[in-house]
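Participant: Compute the structure for the input listed below.
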Amino acid sequence: MNSSSNQSLTPGFFKALYQANPDPWNFKTSAYEAQKYAATIAALVKPRYRSAFEIGGSIGILTEQLADRCEAILSIDVSDIAQSQAIQRCQHLPQVRFQLMCVPEAFPSEQFDLVVLSEVGYYWCPQDLSKAQQQILDHLEPKGHLLLVHWIVDAEVLPLTGDQVHESFLSLPDLRHLGGDRTEQYRLDLFERV
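Facilitator: Prediction:
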């Protein structure tokens, strides 16, 4: 684990990022992000999902693409600056709802047949990752899918690496691994709730 592994990054960290730059990871213009989003959508094995939960929707680019495959989607983020952009981007999509929320401090009460955790898990410390995993399992319907996508290049500022996040989900007995992909920069794994 990285040097700061005992604490999750706080909402204040993300607030400062978005205040300095409304698109701090160049989601709108990056060829890497566009390819990763295409692979993320392609990894979904069902043509439609009834109710999806996206943890860390940021400015809504992936949210907008997920909406084409979902009858309903709840997208959360800790940053109101990011989420206001997402709301604007997805205003033509009535099946998309947004909420400011910080997992694992809070979690929606409803059940989902798809949970998407993309580029979020390594911001949690091990204890918060474990809490979030239990919350996800508690709210993922049997036969529901969990899709993980994370950057795997190590960064000192992050509490965990992408690989550590994915390996921790692979060790959970309540999830069956359906498949995955790995590039030089990111890793993708799809699970089914048993």
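
Participant: When you work out contacts or count neighbours from here on, use the C-alpha atoms and nothing else.
Facilitator: Fine.

Participant: Could you pull out the helices in this protein for me?
Facilitator: 11-20, 31-43, 61-67, 80-89, 126-139, 162-170 (DSSP state H).

Participant: could you give the angle of the first one to helix 80-89?
Facilitator: Calculated by axes from the mean of the first three to the mean of the last three C-alpha atoms, to 10 degrees, helix 11-20 forms an angle of 60 degrees with helix 80-89.

Participant: What separation do you get for the closest residue to residue 65 other than its chain neighbours and residue 148?
Facilitator: Closest residue in space to residue 65, ignoring its immediate chain neighbours: residue 41 at 7.4 Å, by C-alpha to C-alpha, 6 or more residues apart in numbering. Distance of residue 41 to residue 148, computed by C-alpha to C-alpha, to the nearest Å: 12 Å.

Participant: In terms of neighbours, single out the busier of these two.
Facilitator: Per other C-alpha atoms under 10 Å, whichever of residue 41 and residue 148 has more neighbours is residue 148, with 23 against 15.

Participant: just checking, that one touches residue 182?
Facilitator: No. Judged on C-alpha atoms under 8 Å, residue 148 makes no contact with residue 182 at a distance of 11.6 Å.

Participant: what is in contact with the two at once?
Facilitator: residue 188 (C-alpha atoms under 8 Å, 6 or more residues apart in numbering).

Participant: Distance of residue 40 relative to residue 12?
Facilitator: Separation of residue 40 from residue 12 (C-alpha to C-alpha): 28 Å.

Participant: Of the two, give the one with the bigger neighbour count.
Facilitator: In this view residue 40 and residue 12 are compared by other C-alpha under 10 Å, and residue 40 has more residues nearby, 22 against 11.

Participant: Proceed likewise with the subsequent sequence, for comparison:
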Amino acid sequence: MSTFEGRDGTALIVVDMQRDVVAAAVDRDGVTARIADLVARARQAGVTVVWIQDTLDGAVGEDGWRIVPSLVPTADEAVVAKEHGDAFEGTSLEAVLAKAGVGALVVCGAQSDACVRSTIHGGFARGYDVMLVSDAHTTADLTSYGAPPPRQVIAHTNLYWSYQSAPGKEARVLEAAQVMFGG
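Facilitator: Just a heads-up that it's a prediction; the model follows:
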């Protein structure tokens, strides 16, 4: 139902699951396991998997910049480097998705209140159907900066995205176990 004609494909977008980004994230291991399962199911269904990797203020190539060891992109999967919260801004993401005929995004990763949030909005504003995987995104404790506790941030992100709407495109929230690829 996206606004793109002839782009009926779906892509799993894995945002910033890097060692430093998720080092202090709530339910890191559970989220990582659910993302690994999503990746495996997407690959099995022939769904495009795209990995987003933040440049982390110049830490490219350092250990903390690397994607967590249990999530490994294959040689044929795009890894898109970004400098901004929205993975579409100043990156090749749109070109990667267009080439693959993608009009629908399934989004997971980190951090819920930053890059995940920016990317789901960025995709939706550009015309994509966007599904947020409710139990496959996480964030760190930023209460010292005035943010709510991490579990409340995650719950609120799921809540407000479930009410997102616009003509010609769909926003949804599903748990990882409910996500169906290829059917």
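
Participant: So after superposing, what's the score?
Facilitator: With the length set by TM-score structural alignment, normalised by the length of the second structure, the two chains reach a TM-score of 0.49; 136 aligned residues with a C-alpha RMSD of 4.5 Å.

Participant: After the helix ranked longest in the second structure, heading C-terminal, what element do we hit next?
Facilitator: In the second structure, assigned by DSSP H, the helix with the most residues is helix 28-44. Using DSSP states H and E, the helix or strand that follows helix 28-44 of the second structure towards the C-terminus is strand 48-54.

Participant: and residue 41 of the second structure, how many neighbours?
Facilitator: Count around residue 41 of the second structure with other C-alpha under 10 Å applied: 16.

Participant: Could you find the closest non-adjacent residue to residue 192 of the first structure?
Facilitator: residue 145 is the one closest to residue 192 of the first structure (C-alpha to C-alpha, 6+ apart), at 4.6 Å.

Participant: pretty sure that neighbour is touching residue 113, no?
Facilitator: Yes. In this structure, residue 145 of the first structure is within contact of residue 113 by C-alpha under 8 Å, at 6.0 Å.

Participant: Between these two, which has more neighbouring residues?
Facilitator: Shown here are residue 145 of the first structure and residue 113; by other C-alpha under 10 Å, residue 145 has more neighbours (27 against 21).

Participant: picking that back up, most tightly packed of the helices of the first structure?
Facilitator: Ranked by mean neighbour count, the helices of the first structure are led by helix 61-67 with a mean of 21 (mean count of other C-alpha atoms under 10 Å).

Participant: And the strands in the second structure?
Facilitator: Taking DSSP state E, the strands of the second structure run over residues 9-15, 48-54, 78-82, 102-110, 129-138, 171-174.

Participant: relative orientation of the second one and strand 102-110 in degrees?
Facilitator: The reference is to strand 48-54 of the second structure. 40 degrees.

Participant: Show me what strand 48-54 of the second structure packs onto, helices and strands only.
Facilitator: strand 9-15, helix 28-44, strand 78-82 (3 or more C-alpha pairs under 8 Å, 6 or more residues apart in numbering; DSSP states H and E).

Participant: deepest of those, which one?
Facilitator: strand 9-15 (a mean of 23).

Participant: can you give me the angle that one makes with strand 78-82?
Facilitator: Per the same axes, to 10 degrees, the angle that strand 9-15 of the second structure makes with strand 78-82 is 50 degrees.

Participant: Show me what strand 9-15 of the second structure packs onto, helices and strands only.
Facilitator: helix 28-44, strand 48-54, strand 102-110.

Participant: is it possible to export these to JSON lines including distance to residue 10 of the second structure?
Facilitator: What follows is these, written out as JSON lines (distance: least, C-alpha to C-alpha, whole Å):
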{"stretch": "helix 28-44", "distance to residue 10 of the second structure": "9"}
{"stretch": "strand 48-54", "distance to residue 10 of the second structure": "7"}
{"stretch": "strand 102-110", "distance to residue 10 of the second structure": "5"}
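
Participant: Confirm for me that residue 43 of the second structure is in contact with residue 37.
Facilitator: No. Using C-alpha under 8 Å, residue 43 of the second structure is not in contact with residue 37, being 9.9 Å away.

Participant: re earlier: make JSON lines out of the helices and strands packed on strand 48-54 of the second structure and add distance to residue 160 of the second structure.
Facilitator: Output for these, formatted as JSON lines (distance: least, C-alpha to C-alpha, whole Å):
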{"stretch": "strand 9-15", "distance to residue 160 of the second structure": "19"}
{"stretch": "helix 28-44", "distance to residue 160 of the second structure": "20"}
{"stretch": "strand 78-82", "distance to residue 160 of the second structure": "25"}
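
Participant: how about these, which one is nearest residue 110 of the second structure?
Facilitator: Within these, the stretch nearest residue 110 of the second structure is strand 9-15; the backing value is 5.8 Å (C-alpha to C-alpha).
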